[in-house]
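Student: sequence first, then the predicted structure:
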Amino acid sequence: MLLDEPFSALDTGLREQTRAAVITALERSGTTTVLVTHDQEEALSFGDGVAVMMRGSLPQSGSPESVFGNPGTAEIAALMGSIVLLPAVRFGNEIDSALGRISVRHDRSAGAESVSAMVRPSQVSLSVDLTHGSALVTGVRYIGPTAVVSLRTLGDPPIALSLAIPALQAQSLAVGAVVGLKVDGGAVLYSASATIH
């Protein structure tokens, strides 16, 4: 069965319910299905396999976990969800960056001397410890139970990033405050010449 953007006209709540019902029905029937979508969350949650199509080719396919967690290029990484791409200096199995020292989870740099490190915003958390990485709070925007905190790292060059955190945690943050940053789960390395179109 081919499903071409089947949930795009539904509001968020109904989309999630309908998607869950369709997945259950397809699993019960054993029907092989191809879902075409521009929604990363939908692609990653719907199937057993994901294939990324870019400019008429399929540069990467595999399990949702492998494509999201170990994207072949920075461009694929950005297509699969928000990323932070940082200039980095390699030290063995770790890198130094504006977010501090981070372990290397996957190395896609093909041995390049000059590298960029990719982490997902969901890997970054705020900390009171300023010794690893630190940033200036440039904005706080409340969205119901969460808040989006805009930050600019204090390193050179400064990197802008936004983190979604529980609204209660954001209440103590003020624009102009300096906070520590902690990265969990390691980075994926690419050649520093990697670009995102």
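Tutor: Thanks, I have it. Numbers count the residues shown, from 1 in each chain.
Student: alpha carbons only for contacts and neighbour counts from here, please
Tutor: Will do.
Student: and the residue nearest the centre of the protein?
Tutor: Arg120 (3.4 Å; CA atoms, centre = their mean).
Student: right, and that residue touches Ala78 too?
Tutor: No: the pair Arg120 / Ala78 is not scored as a contact, 9.3 Å apart, by CA atoms under 8 Å.
Student: got the buried residues for the longest helix along the chain?
Tutor: Ordering each helix of the chain by length in residues (DSSP state H) puts helix 12-29 first. Neighbour-count burial for helix 12-29, counted by 16 or more other CA atoms under 10 Å, picks out Arg15, Arg19.
Student: now the next helix or strand after it, how far from the centre of its chain.
Tutor: Sequence-wise, the next helix or strand downstream of helix 12-29 (DSSP states H and E) is strand 34-36. Offset of strand 34-36 from its chain centre (CA atoms, centre = their mean, to the nearest Å): 22 Å.
Student: against that first model, consider the following:
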Amino acid sequence: MSGLIVEEAEKTFGRTGVLHGVDLEVPDGSLGALLGPSGCGKTTLLRLVAGFERLDAGRISVGDRVLAEGRSNHVRPERRGVGVVPQEGALFPHLSVARNVAFGLGRRGRTHRRGRTEEVLELVGLSGYADRMPHELSGGQQQRVALARALAPEPALVLLDEPFNALDPALRSELREEVRQVLRTAGVTALLVTHDPEEALSIADGVALMREGVIVQTGTPREVYERPGDAGLATYLGETVVIPGELRSGRVECALGTLTPYTGTDGPGEGSVVVRPERIVFAVEGERDADEGVPGRIADVTFAGHDSVVHLAVEGTGTRVKARSHRHPVPEIGARVRIRVSGEVAFFNGAAAPVWEERPATAADLR
């Protein structure tokens, strides 16, 4: 068993508290994602798990092995059995691909080193690249070499520190799926640290959301996306429509009609209704289902490539919402429609939580 367990982790740099009682679990053989904006403490947590920093309090273990407990019990990084894939690969420029991969194998026999190097290069799809130098590789190939180097010593845990940041969007999407498949094939437990919600939601088995040094929500990608813990989390994870509403007898009254919330939080009262744009459905008058929902009209349309963003004005309320639509062709601006919500909505009492904002990372954040 090689699952990662972090319990009540505390870390302070000088007078700056960075982690405040963090609990995190990544089950054996799964890929977890630690997601949050810059400066929330996720890099500090990664460094604590890797052994690059010491805990102030708490406990970190992988499987049955305790790697750190408070400040007194601290296993050195090279003895933890934890592989790290840093940002931009960080390959040794003067070493070939094979020698970069073999670097982590230490003083093991030459035959073992060669065999294991060939094995992991084949695993990451680079079996013919052993003699190449890093500058002869593309960015995606360099990251795959970095992954092979991390996997070579057969670690109990692999940490991926925003490994796709420097890549263009198309390559980033392709490579992260490749990395996911490699990790599954290797059967290794892994933790991806990222500030990109799409990245975390698309490849992780479980997601932990961090804000201001605390894990505020955990769950599967679908759970955290569809049932966020507050409006700030909802907005951080993807596009949202936020409108005023009131909870009465387990139902929400708002400009989009009477809706069913998945959570009622503090009970009846005024608050904010949060809906994903893809859950807002419209039908043009005269079409089937055009008698369902509230009346409105199409105020504007923005072409977005794979779909369109349709801006809808709800009749008689002054409320405007946006919907994601794959309709072709999109109805003309001004067309009268009926608007409804498919499925449950989120409802939060009181004012909406503030949107998460990226802030410049401080020296403490980067340590």
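Tutor: Sure thing, it's come through. None of these values were measured; they are calculated from a predicted model.
Student: that older thread, what's the longest helix of the first structure aligned against in the second structure?
Tutor: Helix 12-29 of the first structure corresponds to residues 169-186 in the second structure, going by TM-score structural alignment.
Student: with the first structure superposed, average distance for that stretch?
Tutor: In this overlay with the first structure, the average offset of stretch 169-186 of the second structure from its partner residues is 1.2 Å by mean CA distance after the TM-score superposition for the first structure.
Student: give me every residue that touches the equivalent of Pro221 of the second structure over in the first structure.
Tutor: Alignment note (TM-score structural alignment): Pro221 of the second structure maps to Pro64 of the first structure. Counting by CA atoms under 8 Å, 6 or more residues apart in numbering, Pro64 of the first structure touches Ala43, Leu44, Ser45, Gly47, Asp48, Gly49, Val50.
Student: most neighbours, which of those residues?
Tutor: Counting neighbours by other CA atoms under 10 Å, the top entry in the contacts of Pro64 of the first structure is Val50, with 21 neighbours.
Student: show me what it aligns to in the second structure.
Tutor: Aligned partner of Val50 of the first structure by TM-score structural alignment: Val207.
Student: not counting sequence-adjacent ones, nearest residue to Asn93 of the first structure?
Tutor: With sequence-adjacent residues excluded and distances taken as CA to CA, 6 or more residues apart in numbering, Asn93 of the first structure is closest to Val104, at 5.5 Å.
Student: now the helices for the stretch 51-200 of the second structure?
Tutor: 97-102, 110-123, 139-151, 169-186, 197-203 (DSSP state H, counting those that start in this stretch).
Student: what is the corresponding segment of the first structure for the shortest one?
Tutor: Think helix 97-102 of the second structure. Under TM-score structural alignment, there's no match for helix 97-102 of the second structure.
Student: pull the distance from that helix to the chain's centre.
Tutor: Mean C-alpha position of helix 97-102 of the second structure versus that of the full chain (CA atoms, centre = their mean) differs by 30 Å.
Student: repeat for stretch 70-79 of the first structure
Tutor: Relative to its chain's centre, stretch 70-79 of the first structure lies at 10 Å (CA atoms, centre = their mean).
Student: can you list contacts of it?
Tutor: Residues outside stretch 70-79 of the first structure that contact it (CA under 8 Å, 6+ apart) are 40, 52, 59-60, 68, 83, 85, 106, 108, 118, 188, 190, 194-197.
Student: and that stretch, how far apart are its ends?
Tutor: 13 Å (CA to CA, to the nearest Å).
Student: in that stretch, which residues are buried?
Tutor: Buried-residue list, stretch 70-79 of the first structure, by 16+ other CA under 10 Å: Asn70, Pro71, Gly72, Thr73, Ala74, Ile76, Ala77, Ala78, Leu79.
Student: re the thing from before, and the match of Val50 of the first structure, how close does it get to Val49 of the second structure?
Tutor: Between Val207 of the second structure and Val49 of the second structure the computed distance is 17 Å (CA to CA).
Student: also Glu239 of the second structure?
Tutor: 32 Å.
Student: if you count surrounding residues, which of these two has more?
Tutor: Val49 (26 against 15).
Student: for that one, which non-adjacent residue is spatially closest?
Tutor: Nearest non-adjacent residue to Val49 of the second structure, counting by CA to CA, 6+ apart: Ile60, 6.8 Å away.
Student: what lines up with the one you found in the first structure?
Tutor: Mapped onto the first structure by TM-score structural alignment, Ile60 of the second structure lines up with nothing.
Student: contacting residues around Ile60 of the second structure?
Tutor: Leu4, Ile5, Val6, Glu7, Ala9, Val49, Val66, Leu67, Ala68, Glu69.
Student: the last one against Ala57, yeah?
Tutor: Yes: judged on CA under 8 Å, Glu69 of the second structure makes contact with Ala57 at a distance of 6.7 Å.
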